[in-house]
Every structure is written in structure tokens, then in C-alpha cells.
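S.K.: No letters, just coordinates:
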């Protein structure tokens, strides 16, 4: 039997899953601009503000949907994009507020994580031909380079106050991870290899740090980039900055390293190709995440976090972790053709269909307890479809270029 990743029938099944997810999120676009936080049924939650990170993700996703030729996606992307070019943009102070409501900003911090997603949204919108995307990309990359990229360290700072006057001493890997994602996409759209070189500097730091820590990635640092291993010990299940090692991020990084390697090969950038053994590091991160996180307490599913010895800390299952696991397995199979990764890929999709996907209300349950029952203590509702949707696309596209550029170049299979 051929592996699923080589079957046309499986590719068609993934396409169906893409379409189902897009249908679920169609109501996210708001008349005033931006994308709403969605409840369990895909209905905008009126009690939640309009977040830049959700809005940017939905611009990205529905721009990809438009590039897939799915009717109805372009208007959703346009409404969400209007939020980034309108009320979510700080017209006087620069950058983007973290969240707004109808009265204005409700969180006026300027955060690297959200700004990285604005860049990603702009690149996908540009490839989809959306009006205003080119200007948005120019503005977003300008703010990013001026405020968040630290050329001396080759890493990104994390959070400014609203006026860009006070920089928080915290430094974080999560923001840098999504900055790499945005940098790879920007390199594809602009043709500027400097973005790949910046991404490689971040990836090299993470790879070196993980190699000295038994392939568990330290997430939290002080202003000098010294790890703070006990950060958030009092709030261990934080949705963005949890305590300990985040299993899903190791999986996400494993894929990103292969995306970077492939992009560098395509661009002929030998300096990046020779900088590290990207595939070996990707395999090590993947293996550590699976050993620490998958079905370690008697039930299938990935735990959210572990301590520095690999002991589970937060045992709840987050949908995005298994989405990234499936994407990483597909990437590693593409890179290595090792059947081990096909085995994991197929097992995780079986688990997603049986447990994580919601056949009644649609989309995926965002959080499950250790017994794989849906709960909502960390992630109420189903805020967006970004991770799940990308998991349906990565197996059908090459490791490089990035998703929107690959779709615009008719590389889907």
C-alpha cells in the first residue's frame, strides 16, 4: 500500500477538509473591519475584542482560500484586511494595537507576535491580489525592522508600550518563531534574501540552544537572552507563554527548519545551507516532542507542556499541537522519505478525525482534557482556523516556497 502522502485520494480528502474549515469560519469578517473571535459554532463572540493576531491569521487563511479557488473567501479576507489597514492600525504612534473593540483599543501594547502575523497576512493578501496588501506589507515590515528586529543579537524583542518608548525586558521564542514564518513568506514575495538570512539567525539560535538542552527548547529569556526556566511557574497553562517546554513548538520548529533549508537551497544561499544541519536538528526536535508529549499518560494526544526532564506539566491537549505534528511529519517525510514519518502522519490524522475534529459544529475542538474530552479552560470557543487549515495544505505543497506563493505558482498537488 502506498503511503497516504502519495495517494491522490488522500489529497482530495485534505482538500475537502480545507473547504469544511473555510466554511466554518466564513462569519469571521466584521463590517467595521477585522476578524471576530469565533465561538464553538463559528459565530462571532460579542464578548471578545477584535484581536490583531486572529485578524491577521484569518486574512492569511482566506487569502489562501481565494488562491485555492474557493468562492466566498476573498470577501472574508477583504473584511479582515480592512481592520489591519483601518481601526487596528495606530495611525499616530505607528504599529498595530493588540486588540480593539467598537470604542477603540482595549489592549494598546505593541507586540512582536502580532506584528509578525500582520506581515504574514500582508504577504498572503499580496499573492491573492487584495487591494492595499502591498502598502500593508511595506508598512508592517518597516515597523518590524525598526521596532522588533535586533540586528546585534539576530533575534526579535518582544513587547513595547503603546508609544514605543518602553521595551519590556522579556524576550520570547514564540514571537521569534512566528517572525521566522513571516520572514520566509516575505522573502518569497519580495525576492529579498536578507529575510532568509534573518530567519537563519533566529533558527540557528534556537537549534544551538535546543541541542544543549536535550532538544527541549527554552521559551523564555531575559533582556540579555539568558534563559529563565521558571518563568510563569505561577501560570503554567498560559495560552501564549506557558511554563516549561512547549511540545507543539518543537514540532513547529522542526517544520520551519526544513522550510528554511528548502528556501535557502532554492535561492542558492550556501551560507545558510552550511550554517547548520537543519534536517538533523528537525529530526531531533521531532523525536523529543513525540517522546515527551504523545500519549504519555495512557490516552492518545499530545500534552501541552513538560518540565525540563520531560515530565508532563499541563496534560490538556491543544488542537494546534497535533495540527503541527501532522505538518511536521509530512515535512520530514518529504525531506527524508523515512517511512517512520508516514506512520506518525497517518496515526495523527486518525486521531484528529476520531477525537479533535468536531463533526457536528465544525472545525476542531481547541482544547481537550487528558481523557480527550472537549473543555474550554484555556481556549474557549474556536477562535480561528489557522493551524488546522494549514495542516490540510502543507502535505500538498513543497517545503518551499511558502503557502501563498506556492498556491499562486500552481504547485498544489
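M.R.: Arrived safely, thanks for sending. The model shown is predicted, which means the values in this text are computed figures rather than measured ones.
S.K.: hey, let's count contacts and neighbours off CA atoms from now on
M.R.: Noted.
S.K.: count of residues packed around the closest residue to residue 333 other than its chain neighbours?
M.R.: Once flanking residues are discounted, residue 333 sits nearest to residue 341: 5.4 Å by C-alpha to C-alpha, 6 or more residues apart in numbering. Residues near residue 341, counting by other C-alpha atoms under 10 Å, number 21.
S.K.: contacting residues around residue 341?
M.R.: By C-alpha atoms under 8 Å, 6 or more residues apart in numbering, the contact set of residue 341 is 329-330, 332-333.
S.K.: put this beside the first:
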């Protein structure tokens, strides 16, 4: 799919996703967003539920729209969501951000590190986009992460707490990965070294130290002392958010983050580990019969849940784009990232992208059947495809190029 090697192709796909959500996602009565849009035709199936992650992702998405000189309404849409995030989701009495709301009324005040990481990410992108109040929100979100979740003895973040900040014993990969992502964004928005230092610490600790217990593969679930908990959800292999097994998508996502860190901290291990994790993602995860990346696999690549998720492929696209750029800058002779970039886009275009509206489907069966509308309060409002199209655009701009692949003189 050479069209997605170009800025024009990436911008077209980026705008399609934004246009799918705007203006129906703006809740002008209650505030914030109506994120629950049916992925087939865009109708609203739940106008009441406000999910912390969906709100934060909406702010992030429209802020990226501002940063890419997108539609004129992106600025207003991002500020609209940031105002709701910083006032209604925020619990001033106990500190922290409420997880679920019915309109403006909290229904679940559990403190999730994952949710707070997305607030930090949203505030960072909003600050880059020049939104008023974004810097204060960034600093507040980081303060809660540090005070409520950071565990200096382990160099990683705890996963969740009660509204009164009693930590649960569960520790998880996903919360740390997205906190690392948010810390990189906070550094890019502010230039403050403390965010970059913390991001490198988390990345190093998780992708090199913790994974030594699983032969370099990324396990998802851990005990309080960061030992792999292999029994966690073993009886629920299709758990939507915390399944057992290895996730090729998270190997690709960490590869992307390490490649991003390498642009700010030129340490050899970052790109070496990024390539290793990306190769693991496609080697273990690619379905040779039907195409696409499995959701979860065993350590030898046997599928546990063979479904194909949109976010997995978007993350692998972003990782391959950044590795293409890194390989060119370091004169690494490897055509694999560009080949995978094209293959992943071809798969997504054929199976995962709604041909009518341009949004991405959440999940397909292994053979690409769709068994339902994928409804629920914890939605994915375009964050993964928008993020990774944007990273592809950044990779091209940083290299002063209009497309991936060799320059004309080198062909």
C-alpha cells in the first residue's frame, strides 16, 4: 500500500477518523464527549456514560488534529473535552480522576493508573496544541501518578487503588506501557528532563529487567513484587482487557515507544530492543492462513485468541514507521520494517477500516467475520489509528521526506 508511504495518504486516513467522530461526539448538554458511536454507521448507542479513558483520548485526538493543521473545529473540540476532564472527572476531595460517570455523576471512582496515564497524555498533547489550562492539568496528572502509583523500589507504577488510595496487589504491564507513552509526550510538550528520565526508567525496567523471567517476552500480569502471575485470568482466555498469554500488539507498541525514546536518548539498547520486540510481534503473531496479527498467543506462537483487533495493527504500523526512519538514520540494512509497514496497511485497508466512513473496527474473528457491533462504555474512539498516522507523519517530516522508502536517486 504505497499510498500510505506518503504524507498525503496518511493525512487522508487521519482526517477520515476525525470526521467520523465529529460533531456527533460532542455533548453540548452535559459536557465532554459522547464516545459510544456504533462502528458500522456512527449512531449513538449510549449518550450517558463518560469513561475517563474515552474522554482523555478525545482530548488527545482533537489536539493531534490541531497539531496537524486539521479541520478548524479541532481546537474547539479539544478544549471542550479538556474542560470536562479537568472539572467533572476530577475528584477534588480525594484527588484523582473518576473512572466512570453517568452524565456528570460518578458511578465508579476506582483509581486506575491506566486512566491517569491517559489524562497525562491528553494534557501533554493539549499543551503542544496551545490549549489554555493544559500545563496545569499536565502537572496535576503527573503529581497524582507520582504520589498515588509510583513505586520507587520497583521502578514501576502500581495498577489501581480504591477511591481512598488503598493499592490493589495486582501489577500490570499495560498501565506502565501507557504511562511511559504519556511521559514521553510530557517531555515533548515541556522539555522537562524529569519526564524523559522517568520514561526511560520504566522502559528499561520493564522491557529488559522484568522480561528476563519470561525469556524476553512481555507477560501482562504480575504479583505485587513483579513476579509473573501465570494463573491470572487463566480461566478467562477471552477477557477483553486482561487476557492470559502474550499479546503481539503490546510487543509492537513497546517497540514503537522504544523507537520514540531513541529519538530523544540515543542509547543503542533502545533501538536494538525495539527491533527485537517488533520482530517478536510479527513472528509470533502473524496469521499465515488468514493474514493479520492474533490477539493473544502462547510463547511459541500458537493462538489463544485468534481474533484480529484494529488497535493491534495500528500500533504495528506506527512501530514499523518509526523503525523505517531509525534504520535510515543509522544506516541499518533491513528492508523488513518497510515491508511490514506495507503489509499491515494492506491488511487494515482490506479488513479493518470501514469502507464507508474510514473509522477502524475494534475486532474481527480470525476469518474476518464480524460477530457483533462491539458496543460498551470502554470504547476506542480512534486513538490508535490517529496516533500512529500522526507518528508516521512525524517520521517523514523529521527526515525531510514526502514518502517512506528509498529516495529517488537510490532507486
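M.R.: It's in. Note that the structure is predicted; figures quoted are calculated from it, not measured.
S.K.: Which residue of structure 2 sits opposite the residue nearest to residue 333 of structure 1 in the alignment?
M.R.: Under the alignment by TM-score structural alignment, residue 341 of structure 1 pairs with residue 337 in structure 2.
S.K.: Check residue 354 of structure 1 too.
M.R.: Matched to structure 2 by TM-score structural alignment, residue 354 of structure 1 sits across from residue 350.
S.K.: element containing residue 316 of structure 2, please.
M.R.: helix 310-329 (DSSP states H and E).
S.K.: quick one: the next helix-or-strand element following that helix to chain centroid distance?
M.R.: Using DSSP H and E, the helix or strand that follows helix 310-329 of structure 2 towards the C-terminus is helix 336-347. Centroid displacement of helix 336-347 of structure 2 relative to its chain, using C-alpha atoms, centre = their mean, to the nearest Å, is 19 Å.
S.K.: After superposing, tell me the mean distance of helix 336-347 of structure 2 to structure 1.
M.R.: Superposing on structure 1 and averaging over aligned pairs (mean C-alpha distance after the TM-score superposition for structure 1), helix 336-347 of structure 2 comes out at 0.8 Å.
S.K.: Just want the angle from that helix to helix 310-329.
M.R.: Interaxial angle, helix 336-347 of structure 2 versus helix 310-329 (axes from the mean of the first three to the mean of the last three C-alpha atoms, to 10 degrees): 150 degrees.
S.K.: what range in structure 1 matches the helix or strand following helix 336-347 of structure 2?
M.R.: Sequence order places strand 363-364 as the next helix or strand after helix 336-347 of structure 2, per DSSP H and E. On structure 1, the counterpart of strand 363-364 of structure 2 by TM-score structural alignment is residues 367-368.
S.K.: For that stretch, give me the average deviation versus structure 2.
M.R.: With mean C-alpha distance after the TM-score superposition for structure 1, stretch 367-368 of structure 1 averages 0.4 Å from its match.
S.K.: neighbours around residue 230 of structure 2, how many?
M.R.: Residue 230 of structure 2, neighbours per other C-alpha under 10 Å, totals 14.
S.K.: show me what contacts the closest residue to residue 149 of structure 1 other than its chain neighbours?
M.R.: Leaving aside its chain neighbours, residue 149 of structure 1 sits nearest to residue 156 (4.6 Å; criterion: C-alpha to C-alpha, 6+ apart). Contacts for residue 156 of structure 1 (C-alpha under 8 Å, 6+ apart) come out as 112, 148-150, 171, 175-176, 179.
S.K.: So which of those wins on neighbours?
M.R.: residue 179 (28 neighbours).
S.K.: That one - that's part of a helix, no?
M.R.: Yes - according to DSSP: H, G, I helix; E, B strand; the rest coil, residue 179 of structure 1 belongs to a helix.
S.K.: Mind putting the contacts of residue 156 of structure 1 into TSV with secondary structure and distance to residue 77 of structure 1?
M.R.: Below are the contacts of residue 156 of structure 1 laid out as TSV (DSSP: H, G, I helix; E, B strand; the rest coil; distance: C-alpha to C-alpha, whole Å):
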residue	secondary structure	distance to residue 77 of structure 1
112	helix	22
148	helix	26
149	strand	27
150	strand	31
171	strand	31
175	helix	23
176	helix	25
179	helix	21
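S.K.: Between those residues, which sits nearest residue 276 of structure 1?
M.R.: Minimum separation from residue 276 of structure 1 among the contacts of residue 156 of structure 1 (C-alpha to C-alpha) is found for residue 176, which lies at 18.1 Å.
S.K.: What remains of the contacts of residue 341 of structure 1 once you look at structure 2?
M.R.: Compared against structure 2 with both residues aligned by TM-score structural alignment, their matches' C-alpha atoms under 8 Å, the contacts of residue 341 of structure 1 retain 329-330, 332-333.
S.K.: and residue 394 of structure 1, what pairs with it in structure 2?
M.R.: In structure 2, the residue paired with residue 394 of structure 1 is residue 391, using TM-score structural alignment.
S.K.: which helices and strands sit right next to the helix or strand that match falls within?
M.R.: Element membership for residue 391 of structure 2 (DSSP H and E) is helix 383-398. Here helix 383-398 of structure 2 touches helix 7-21, helix 52-67, helix 310-329, going by 3 or more C-alpha pairs under 8 Å, 6 or more residues apart in numbering; DSSP states H and E.
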